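*Asks:* I'd like to go over a predicted model; first the sequence, then the structure.
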Amino acid sequence: MASVILPTNRWTDAAESVIKDLRDSDELLIVCDSSTAPVADEAPNQATVVIAGEPTGCSGKAHALATGMEHATDDIIVWTDDDVHREAGWIETLTSKVQTHDAATEVPVYTGSGLWQLFEPALIIAGTSGTASGRYVWGGGVAFDRTKLDETAFLRDLRRTVGDDSLLSEYVDDIWAETDHCRHLEVDGSPEAVYHRLVRFGKTSWRFEPLQTSILLGMSLAFSAGALMFPIVGVIVATVLGGLAYWKLGITRASVLLSYPSLLLVPVFLILALVAPSFEWGGRTYKWSGKFDVQVVS
């Protein structure tokens, strides 16, 4: 048995795929903002709708996940998202691994068109590969045994931050990653959407791993300087790095050919995330000034 927590305000096709894979002993908790959210009326009978209310001092998703865990009846917790389409057996795959590991995570690959293609290779090289290595969990598809962590402290911290999965990664030690089947997620490639997503991703890195992110910034600046001085070498090195990362994860996308400009933009991405005053996510605007210093602006 597992308690599956799905934060959403609307019923989606992806949510329907979650319902279809529920086992007889599983429970599905749909966590929404208010009783007026469309999903409160649209959710099927197999799901239990939980009203989280408005977040204060954390992201809406973090607040929803914390509320869902407080209502969950099983020790095995599964987090999922309303935009992730599921195939049969995904719950069993993750929960079975929790028997021998602290957590089991899927590996996300963010793909898209437009401006996003320029950043896709760098995020696969630096971000997706980190999850695939078992260093981090992904909040859109993860299972864990809450008896193996300090749940009281975890829920307290969850209601003080934006990075729900980064926080969970700190609370679990042994992470199994499903590298045989990366989860491809299509993202909006418009300039505005890319800006807000990059700022959110980058701020998560700065808030949770400031030292490592500073080192990454220094290394990326050095690489960019060298790659601009010796562009042919830069193109070869970047493309090889991208090709290896894509190959290891089983990704076949032409965006790998953009590895050179993508890696050149890493310093821009990191500096932008550091200085940007706010970002939008899920219909809300946040100011994230510290790991546990979050203001919901609107």
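*Replies:* Perfect, I can see it now. Residues are numbered from 1 along each chain as shown.
*Asks:* drop to CA atoms for contacts and neighbour counts, all remaining ones
*Replies:* OK.
*Asks:* residue 179 reaches residue 105, doesn't it?
*Replies:* No: counting by CA atoms under 8 Å, residue 105 is not a contact partner of residue 179; they are 9.2 Å apart.
*Asks:* neighbour count for those two, which is higher?
*Replies:* Between residue 179 and residue 105, residue 105 has the larger neighbour count (other CA atoms under 10 Å), namely 29 against 19.
*Asks:* could you measure from that one over to residue 183?
*Replies:* Distance, residue 105 to residue 183, using CA to CA, to the nearest Å: 10 Å.
*Asks:* same deal with residue 276?
*Replies:* 29 Å.
*Asks:* do the same with residue 227
*Replies:* Relative to residue 183, and taking CA to CA, residue 227 is found at 31 Å.
*Asks:* so which of those two has more stuff around it?
*Replies:* Neighbour tally, residue 227 and residue 183, criterion other CA under 10 Å: the higher count belongs to residue 227, 21 against 18.
*Asks:* pretty sure that one belongs to a helix, no?
*Replies:* Yes: counting by DSSP: H, G, I helix; E, B strand; the rest coil, residue 227 is found in a helix.
*Asks:* I'd say it and residue 233 touch.
*Replies:* Yes: if you go by CA under 8 Å, residue 227 and residue 233 touch, sitting 6.8 Å apart.
*Asks:* which elements pack onto the top strand by length along the chain?
*Replies:* When the chain is parsed with DSSP state E, its longest strand is strand 175-187. In terms of contacts (3 or more CA pairs under 8 Å, 6 or more residues apart in numbering; DSSP states H and E), strand 175-187 is packed against strand 103-112, helix 129-132, helix 231-249.
*Asks:* ok, and what's touching the longest one?
*Replies:* With CA atoms under 8 Å, 6 or more residues apart in numbering as the test, helix 231-249 has contacts from 121-122, 124-125, 129, 132, 179-180, 182, 226-228, 252, 256-260, 263.
*Asks:* for comparison:
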Amino acid sequence: MTERDPVSVLLPTMEWNTACEQLAAQLKPDDELLVVCDSERDPVAGHDPPEGVRILVAGEPEGCSGKANALAHGMRRARHDRFVWTDDDFERDPDWLDRLVAAGERHGPATAIPFFGGGGWWRPFEPWCGALFAVLCYLQFGGVADTAWGGGVTFTRSELTVPVPAFVAELRTVLSDDYLLTERLPEVHAVRGLVMRVAVPGTHRAVYHRLVRFGRIVGVNSGWWPWLKLSSLLLVGGFLSPLGTVVSLVVGFGVVYAWLGLGRANFLFSPAGVLLLPLLTVTAMVADTFEWGGRRYRFPESGAVEVLDG
């Protein structure tokens, strides 16, 4: 691909890292990479950026997540009509940016597909929160259809259903940038050739806070009943037919892992996830405080984000 729209790539991060290097190398002459940090104290703030890269300081978040605050600041400073949002926790092929933008030009708003994989305590949750989420995005099925993943998504100013200034103001009130962007795009094309592997830390503490955050985002925004119903049905099915459930889950998730080309054996832990899903649901309903990106947040049923410390 030799010609495409110039893009403003927004990358919230605290330090100059592999993602910065990879994205800077993929820029066309008219592109810009906006590396957005929180404060002048962040290591990346003092980095001497290459051509096409600007380092912005967003300031501390108030009433929103640090990432949403960074994206809001980047959207306000961006020069181009087309945006790309991305994260610093996965690696990209040399043509990643071109392929994502090409899909956006061809289909409208377009998103890469995340697969959240890891070891340790994440293993029993990986089939459900990693592979199942990825395959539903891949197939554009159910409640996951048209989901915009903030780790790799492109859209233009005119494709938003609200003006950019209004969208920026909304970003400064939310926990989940992905959820808001999904709400503000009429439809989102999933780029099946861009299944991105995002490494998830496997410590007990990291997994707990990730799951509570994920559960709160879904439950507070979409209601708890679908979660409770699904986890209860799976648990009851497991008790009524334990062997059949184990075999069905292992075979089913094995097919999903093979189809997505994941090359991992964590699908074997899918039966354990059935036992833990009800516990996860109840925990996320009760625990409204969690850590994310070095900050502690409270996300109550009201949906008002509280930044407790950072």
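*Replies:* Arrived safely. This is a predicted model, so every value here is computed, not measured.
*Asks:* re the thing from before, chain center to the longest strand of the first structure, what's the gap?
*Replies:* Relative to the chain's own centre, strand 175-187 of the first structure is displaced by 11 Å; criterion: CA atoms, centre = their mean, to the nearest Å.
*Asks:* and that strand, what's buried?
*Replies:* 175-179, 182-183, 187 (16 or more other CA atoms under 10 Å).
*Asks:* switch the residues you listed over to JSON lines; also include distance to residue 46 of the first structure.
*Replies:* Listed next are the buried residues of strand 175-187 of the first structure as JSON lines, based on distance: CA to CA, whole Å:
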{"residue": "175", "distance to residue 46 of the first structure": "30"}
{"residue": "176", "distance to residue 46 of the first structure": "29"}
{"residue": "177", "distance to residue 46 of the first structure": "29"}
{"residue": "178", "distance to residue 46 of the first structure": "27"}
{"residue": "179", "distance to residue 46 of the first structure": "30"}
{"residue": "182", "distance to residue 46 of the first structure": "28"}
{"residue": "183", "distance to residue 46 of the first structure": "25"}
{"residue": "187", "distance to residue 46 of the first structure": "29"}
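*Asks:* between those residues, which is nearest residue 47 of the first structure?
*Replies:* Nearest to residue 47 of the first structure among the buried residues of strand 175-187 of the first structure is residue 183, at 23.8 Å by CA to CA.
*Asks:* tell me which residue of the second structure lines up with that closest one.
*Replies:* Matched by TM-score structural alignment, residue 183 of the first structure corresponds to residue 196 in the second structure.
*Asks:* OK, contacts around that match?
*Replies:* 90-92, 112-115.
*Asks:* out of these, which are buried?
*Replies:* Buried residues within the contacts of residue 196 of the second structure, defined by neighbour count using 16+ other CA under 10 Å: 91, 112-115.
*Asks:* and which of those is nearest residue 101 of the second structure?
*Replies:* Lowest distance from residue 101 of the second structure to those (CA to CA) belongs to residue 112, with 10.6 Å.
*Asks:* how much space separates the closest one from residue 75 of the second structure?
*Replies:* 20 Å.
*Asks:* and residue 55 of the first structure, what's its match in the second structure?
*Replies:* Alignment note (TM-score structural alignment): residue 55 of the first structure maps to residue 61 of the second structure.
*Asks:* give me the number of residues near that match?
*Replies:* Residue 61 of the second structure - counted by other CA under 10 Å - has 18 other residues nearby.
*Asks:* ditto for residue 147 of the first structure
*Replies:* Residue 147 of the first structure is flanked by 10 other residues according to other CA under 10 Å.
*Asks:* give me every residue that touches it.
*Replies:* residue 75.
*Asks:* quickly note the distance from it to residue 140 of the first structure.
*Replies:* Per CA to CA, residue 147 of the first structure is found 21 Å from residue 140 of the first structure.
*Asks:* ok, back up a step: after the longest strand of the first structure, next one along is what?
*Replies:* Per DSSP states H and E, strand 175-187 of the first structure leads on to helix 191-208 as the next helix or strand towards the C-terminus.
*Asks:* for that following helix, give me the average deviation versus the second structure.
*Replies:* With mean CA distance after the TM-score superposition for the first structure, helix 191-208 of the first structure departs from the second structure by a mean of 0.9 Å once superposed.
*Asks:* for residue 234 of the first structure, give its distance to residue 224 of the first structure.
*Replies:* In terms of CA to CA, residue 234 of the first structure sits 8 Å off from residue 224 of the first structure.
*Asks:* what does residue 102 of the first structure give?
*Replies:* Counting by CA to CA, the separation of residue 102 of the first structure from residue 224 of the first structure is 38 Å.
*Asks:* surely residue 18 of the second structure meets residue 92?
*Replies:* No: using CA under 8 Å, residue 18 of the second structure is not in contact with residue 92, being 9.4 Å away.
*Asks:* how about residue 279 of the second structure, what's its partner in the first structure?
*Replies:* Counting by TM-score structural alignment, residue 279 of the second structure lines up with residue 268 in the first structure.
*Asks:* what's the burial count for its match?
*Replies:* 14.
*Asks:* in a helix, that's where it is, yeah?
*Replies:* Yes: counting by three-state DSSP, one finds residue 268 of the first structure located in a helix.
*Asks:* check contacts around it.
*Replies:* Listed by CA under 8 Å, 6+ apart, the contact set of residue 268 of the first structure is empty.
*Asks:* kindly report the same for residue 149 of the second structure.
*Replies:* Per CA under 8 Å, 6+ apart, neighbours of residue 149 of the second structure: 111-114, 178.
*Asks:* nearest to residue 204 of the second structure, of those?
*Replies:* residue 114 (21.8 Å).
*Asks:* what's the closest one aligned with over in the first structure?
*Replies:* When the first structure is aligned by TM-score structural alignment, residue 114 of the second structure is paired with residue 108.
*Asks:* so what's its match up against?
*Replies:* By CA under 8 Å, 6+ apart, the residues touching residue 108 of the first structure are 128, 138, 182-185.
*Asks:* how about 6 Å then?
*Replies:* Contact analysis of residue 108 of the first structure by CA atoms under 6 Å, 6 or more residues apart in numbering lists 182-184.
*Asks:* name the nearest residue to it, ignoring sequence neighbours.
*Replies:* residue 183 (4.7 Å; CA to CA, 6 or more residues apart in numbering).
*Asks:* and the gap between residue 184 of the second structure and residue 32 of the second structure?
*Replies:* Distance from residue 184 of the second structure to residue 32 of the second structure, by CA to CA: 24 Å.
*Asks:* more neighbours: which of the two?
*Replies:* Neighbour totals were compared for residue 184 of the second structure and residue 32, and residue 32 leads with 23 against 16 (other CA under 10 Å).
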